[in-house]
Structures are given as structure tokens and as C-alpha cells.
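Chemist: Pasting the sequence and the predicted model now:
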Amino acid sequence: MRLFFFLLLCCHAATAQQVRRIGADELKNVLHHPDSALVINLWATWCAPCIKELPWFEQLAQQMKNKPVKFIFLSLDMEDAYPQQINRFITQNKIRSTVLWLDEPNANKYASLVDPRWQGSIPATIFLSKKKNYRRFVAGEITQEELRKQVSMMLE
């Protein structure tokens, strides 16, 4: 019986998504060289407004998984949350989209990459479509309706 539970646990661990660490240079590549339309949500596990809107992003991402758009959750959690706390959060909340953790303590190094007007508050969302020459930055909470609208505008 113990073997069964051990194997079950191993299978779950093997299929559970893991958060990936990136630095400011890799963030720059993600933001400036998108190969498809991108929705990047900046969030943290301790941010109540972020947690409120995450299900909307994940639901839309799953609905659009066959469309030319990628959803990325970029965690701005502190270093002590990486990886265990963030991994636990994404598992508990059934996040299947890509989750990245920004390993950059100097906000000045990455804030201007995200948007020159960004003051660092979260949640925040970036909508990018190189093909449509579309870039929109939304500081603060976004409604489910506005999220759908922005994604539609990138794909039209």
C-alpha cells in the first residue's frame, strides 16, 4: 500500500508545473522578442488583488490554448518564496500556464523594461503583439471584461 501512495505522489510531482527563475536579461528577451501575442500578468502570492484576478487569466488561457496567444504569470515574490511557496500556490490554484519568477532584487533594473511609466505596483498586465504592433500596459486590477477585450484586440 505504501508503494502505491509513493508512486501516486511521484506521478503527481512529475506532472505538476514548476516555476522557472529568470533574470532581467531574460525578461527583456521575453518582452522584446515575442513569437506570438503575449499576455504577461505581474503578480505575487501575497497580493490579494492579484489572486482575485488570476483565475480569469487562467480560464481565458485554457479557452484560447489553440489560438496564437501565450499567457505568462510573472511572479514578483521575494526570494524566500522561490520555489516552494510559489510552486505550492500554482499547484493549489491549478495554474497550467507558464509561471516565471523574476530573480531581480533591483526594481530599477527591470521596471523600465516592463513600461517606462510603471511604478512597480501589482497587479499589472502587459499585452504584446509584435505582428499587430500592439503594446498595452495596464497598471492595477483588470476586469474580466477588459482582459477579454485586450486579448481580442491583439488577435483581430
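Modeler: Done, it's in. Just so it is clear, the structure is predicted and the values come from calculations on it, not from any experiment.

Chemist: okay, CA-based contacts and neighbour counts for the rest of this
Modeler: OK.

Chemist: Hmm, Trp101 is touching Asp77, no?
Modeler: Yes - between Trp101 and Asp77 there is a contact under C-alpha atoms under 8 Å: 7.3 Å.

Chemist: Between the two, tell me which one has more neighbours.
Modeler: Higher neighbour count among Trp101 and Asp77: Trp101, with 24 against 20, using other C-alpha atoms under 10 Å.

Chemist: Which strands or helices does the one helix or strand the more buried one maps to pack on?
Modeler: Assigned by DSSP states H and E, Trp101 belongs to strand 98-102. Strand 98-102 is packed against strand 20-22, strand 69-75, with contacts defined by 3 or more C-alpha pairs under 8 Å, 6 or more residues apart in numbering; DSSP states H and E.

Chemist: So for Cys47, which of the ones you listed sits nearest?
Modeler: Closest to Cys47 of the helices and strands packed on strand 98-102, according to C-alpha to C-alpha: strand 69-75, at 10.4 Å.

Chemist: what does that closest one contact?
Modeler: Contact with strand 69-75 is made by 36-45, 57-58, 61, 97-102, 155, as judged by C-alpha atoms under 8 Å, 6 or more residues apart in numbering.

Chemist: what about 7 Å?
Modeler: Applying C-alpha atoms under 7 Å, 6 or more residues apart in numbering, the contact partners of strand 69-75 are 36-44, 61, 97-102.

Chemist: Compute the inter-axis angle for it and strand 98-102.
Modeler: Taking axes from the mean of the first three to the mean of the last three C-alpha atoms, to 10 degrees, one finds strand 69-75 and strand 98-102 inclined to each other by 40 degrees.

Chemist: Buried residues, the following helix or strand past strand 69-75. List them.
Modeler: Next in sequence after strand 69-75, counting helices and strands by DSSP H and E, comes helix 84-92. Neighbour counts over helix 84-92 (16 or more other C-alpha atoms under 10 Å) mark 86-88, 90 as buried.

Chemist: Leaving out chain neighbours, which residue sits closest to Leu113?
Modeler: By the measure of C-alpha to C-alpha, 6 or more residues apart in numbering, the closest residue to Leu113 outside its immediate chain neighbours is Lys28, 6.4 Å from it.

Chemist: okay, now the one to match up with it:
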Amino acid sequence: MTDPSHSITPSAAVAAPHWSRWVAGGLALVLGGLAAWHVWSPTARSERAQRMAAELGAELFDRPLSAAELDTPLQLHPQAKTAQGDTATLRQLLTGHDAVLVHHWASWCPPCLEELPEIAALAQSAHGRNCQVLAVSYDDDWAAADATLRKVLGQSVQPMGLWVRDPQGQGGDEAKMLRLRMGTEKLPETWVVADGRVRARFVAGQRWTSAKMMRWLAAQCPGSR
């Protein structure tokens, strides 16, 4: 007689390999999910964007914006003013965007004029993503900035991006200028602000429409709003 304790039914013999395959498959899915999360997690994306920015020559930072920077008032374009008035703080203008590219320029800055078409194209590329281009003019009034925008870009009111003016203009109180509070002494410069922190600075004019820049923008601004 066969000892029941040593008998194996056909169904049990077949079931064991099936269960092992299910366990192995489940483990592979878990490990694959963890690997994908590591690659596409916000931290990993931020680190990748930082590496790409450095390769493009940007200075890297990781500091919070100061209260002085955040509370700097900026003048909205006359055609963009709201019911609350014609000024808004940097803090208000950052709201609702995971990343904002703060660009400092002026009509009296020749390199700025050369870069303006690239900045307008950058604003277009960032549209629909979680990024915003905030172009801050240091002209003494909107008339000078508008004349330059019309001459270089064909119209004073740009369809993409947010174009504002620092009320201190060119020769106002330097202690109150946003560019100097951020650390910009020469124009043009562009700062990358993400999640309330300064992450990078691009010094001087850039070719924002280059393939490398577009890849960086996709890494910095990966999704839709």
C-alpha cells in the first residue's frame, strides 16, 4: 500500500510550478515599478534637469527664495492689469506653476534685443506645460519696452509668457530691484525657480530653441498643467 504521507496528486504537482511563475511575475512587476518610480519620480526628474542645465553652462543653486524676492512688486502690462490693480508680487506670479523662468531684460541692453526672439519662442514652448516664462523689463516706462517689443517681435503684447516691468526701471532704488535681489548685475539673465526654490541661472543670452535646450525644457517641465 502506498504511504499517503508521500503521495502527490497530479493536480498538486501541476499547481506548484504555476504558483512559482505567478510569484516570480509579481516580483518582477514590483521591481519594475520601483525602477520606473525611481526614474520618473519628481526627485529623479529634478536631478536630471539639474544635470542637463549644468551641461548647458548654467550655474546650479538650491536655495529658497527670500521674503524680499518674493514680495518684490512688479508692474503688469497696462492691457493685462486685473481688478486688483496693475501690480503683483513675485510670490503671486509664481502661484500655480511648478517652474517659472524669470528672465531679466531691458530695451537699452543690446544683447537682450538679440535674445528676445528666443525668449518669445521659449514662452511658446513652455505654454501648456507646468512652466511659465516671466520676462521682467527694466525700462523706465512701458512705452520704451512696448516700442522694442513691437520692433523686434512685431507686437507689444505677447501671446505667451508673462511680460512685466520692475517699477524701479533702470536707475531706481537698487535695493528694491528684483534682479539685484536675485543676484543679477548684468543683463540678460534667466533664473529657474521650481517649487519655490532657485535651481539654476543662465548667464547672458541663450539659444533657447536649440535641440539641447528643448530637451532640458522637457526635463524641467515634463507635464501639462
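Modeler: That came through fine. Keep in mind that what you see is a predicted model, and the values were worked out from it rather than measured.

Chemist: what sits in contact with each of Trp101 and Asp77 of the first structure?
Modeler: By C-alpha under 7 Å, 6+ apart, Trp101 of the first structure and Asp77 have no common neighbours.

Chemist: Tell me which residues are up against the longest helix seen in the first structure.
Modeler: The single longest helix within the first structure, with elements called by DSSP state H, is helix 48-63. Applying C-alpha under 7 Å, 6+ apart, the contact partners of helix 48-63 of the first structure are 43-44, 71, 95, 97, 123, 141, 144.

Chemist: host element of Thr125 of the first structure?
Modeler: Using DSSP H and E, Thr125 of the first structure maps to strand 124-129.

Chemist: how about stretch 38-46 of the first structure, which residues of the second structure does it hit?
Modeler: Using TM-score structural alignment, stretch 38-46 of the first structure lines up with residues 100-108 of the second structure.

Chemist: The matching stretch: which residues count as buried?
Modeler: 100-107.

Chemist: what range in the second structure matches the strand holding Trp101 of the first structure?
Modeler: Under TM-score structural alignment, the match for strand 98-102 of the first structure in the second structure covers residues 162-166.

Chemist: Find the residue at the geometric middle of the first structure.
Modeler: Phe73 (0.6 Å; C-alpha atoms, centre = their mean).

Chemist: Between which two of the contacts of strand 69-75 of the first structure is the distance greatest?
Modeler: Taking C-alpha to C-alpha as the measure, the contacts of strand 69-75 of the first structure span a maximum distance of 24.6 Å, between Ser36 and Ala44.

Chemist: what lines up against Leu60 of the second structure once you look at the first structure?
Modeler: Alignment note (TM-score structural alignment): Leu60 of the second structure has no counterpart in the first structure.

Chemist: And Leu60 of the second structure, how far from Leu27 of the second structure?
Modeler: For Leu60 of the second structure, the distance to Leu27 of the second structure equals 39 Å [C-alpha to C-alpha, to the nearest Å].

Chemist: what do you get for Arg215 of the second structure?
Modeler: Going from Arg215 of the second structure to Leu27 of the second structure by C-alpha to C-alpha gives 33 Å.

Chemist: what about these two, which has more around it?
Modeler: Neighbours per residue (other C-alpha under 10 Å) separate Arg215 of the second structure from Leu27, with Arg215 holding more: 16 against 12.

Chemist: before we move on, what SS does the more buried one have?
Modeler: helix (DSSP: H, G, I helix; E, B strand; the rest coil).

Chemist: residue contacts, it?
Modeler: No contacts exist for Arg215 of the second structure under C-alpha under 7 Å, 6+ apart.

Chemist: That one and Arg51 of the second structure: what is the separation?
Modeler: 12 Å.

Chemist: related to what we said a few turns ago, distance of the aligned partner of the residue nearest to the centre of the first structure in the second structure from Pro64 of the second structure?
Modeler: Alignment note (TM-score structural alignment): Phe73 of the first structure maps to Ala135 of the second structure. Distance, Ala135 of the second structure to Pro64 of the second structure, using C-alpha to C-alpha: 20 Å.

Chemist: and what of Leu180 of the second structure?
Modeler: Distance check for Leu180 of the second structure against Pro64 of the second structure: by C-alpha to C-alpha, it reads 16 Å.

Chemist: same question, Arg51 of the second structure
Modeler: Arg51 of the second structure is 19 Å from Pro64 of the second structure, where distance means C-alpha to C-alpha.

Chemist: ditto for Met177 of the second structure
Modeler: Relative to Pro64 of the second structure, and taking C-alpha to C-alpha, Met177 of the second structure is found at 18 Å.

Chemist: residue boundaries of the helices in the second structure?
Modeler: Using DSSP H, the helices of the second structure run over residues 10-40, 42-55, 67-70, 90-94, 110-126, 142-153, 178-182, 211-220.

Chemist: hang on, the earlier thing: got the angle between the strand holding Trp101 of the first structure and helix 84-92?
Modeler: Using the same axes, to 10 degrees: strand 98-102 of the first structure against helix 84-92 is 160 degrees.

Chemist: Mean per-residue distance, strand 98-102 of the first structure versus the second structure.
Modeler: In the superposition against the second structure, strand 98-102 of the first structure averages 0.9 Å from its aligned positions (mean C-alpha distance after the TM-score superposition for the first structure).
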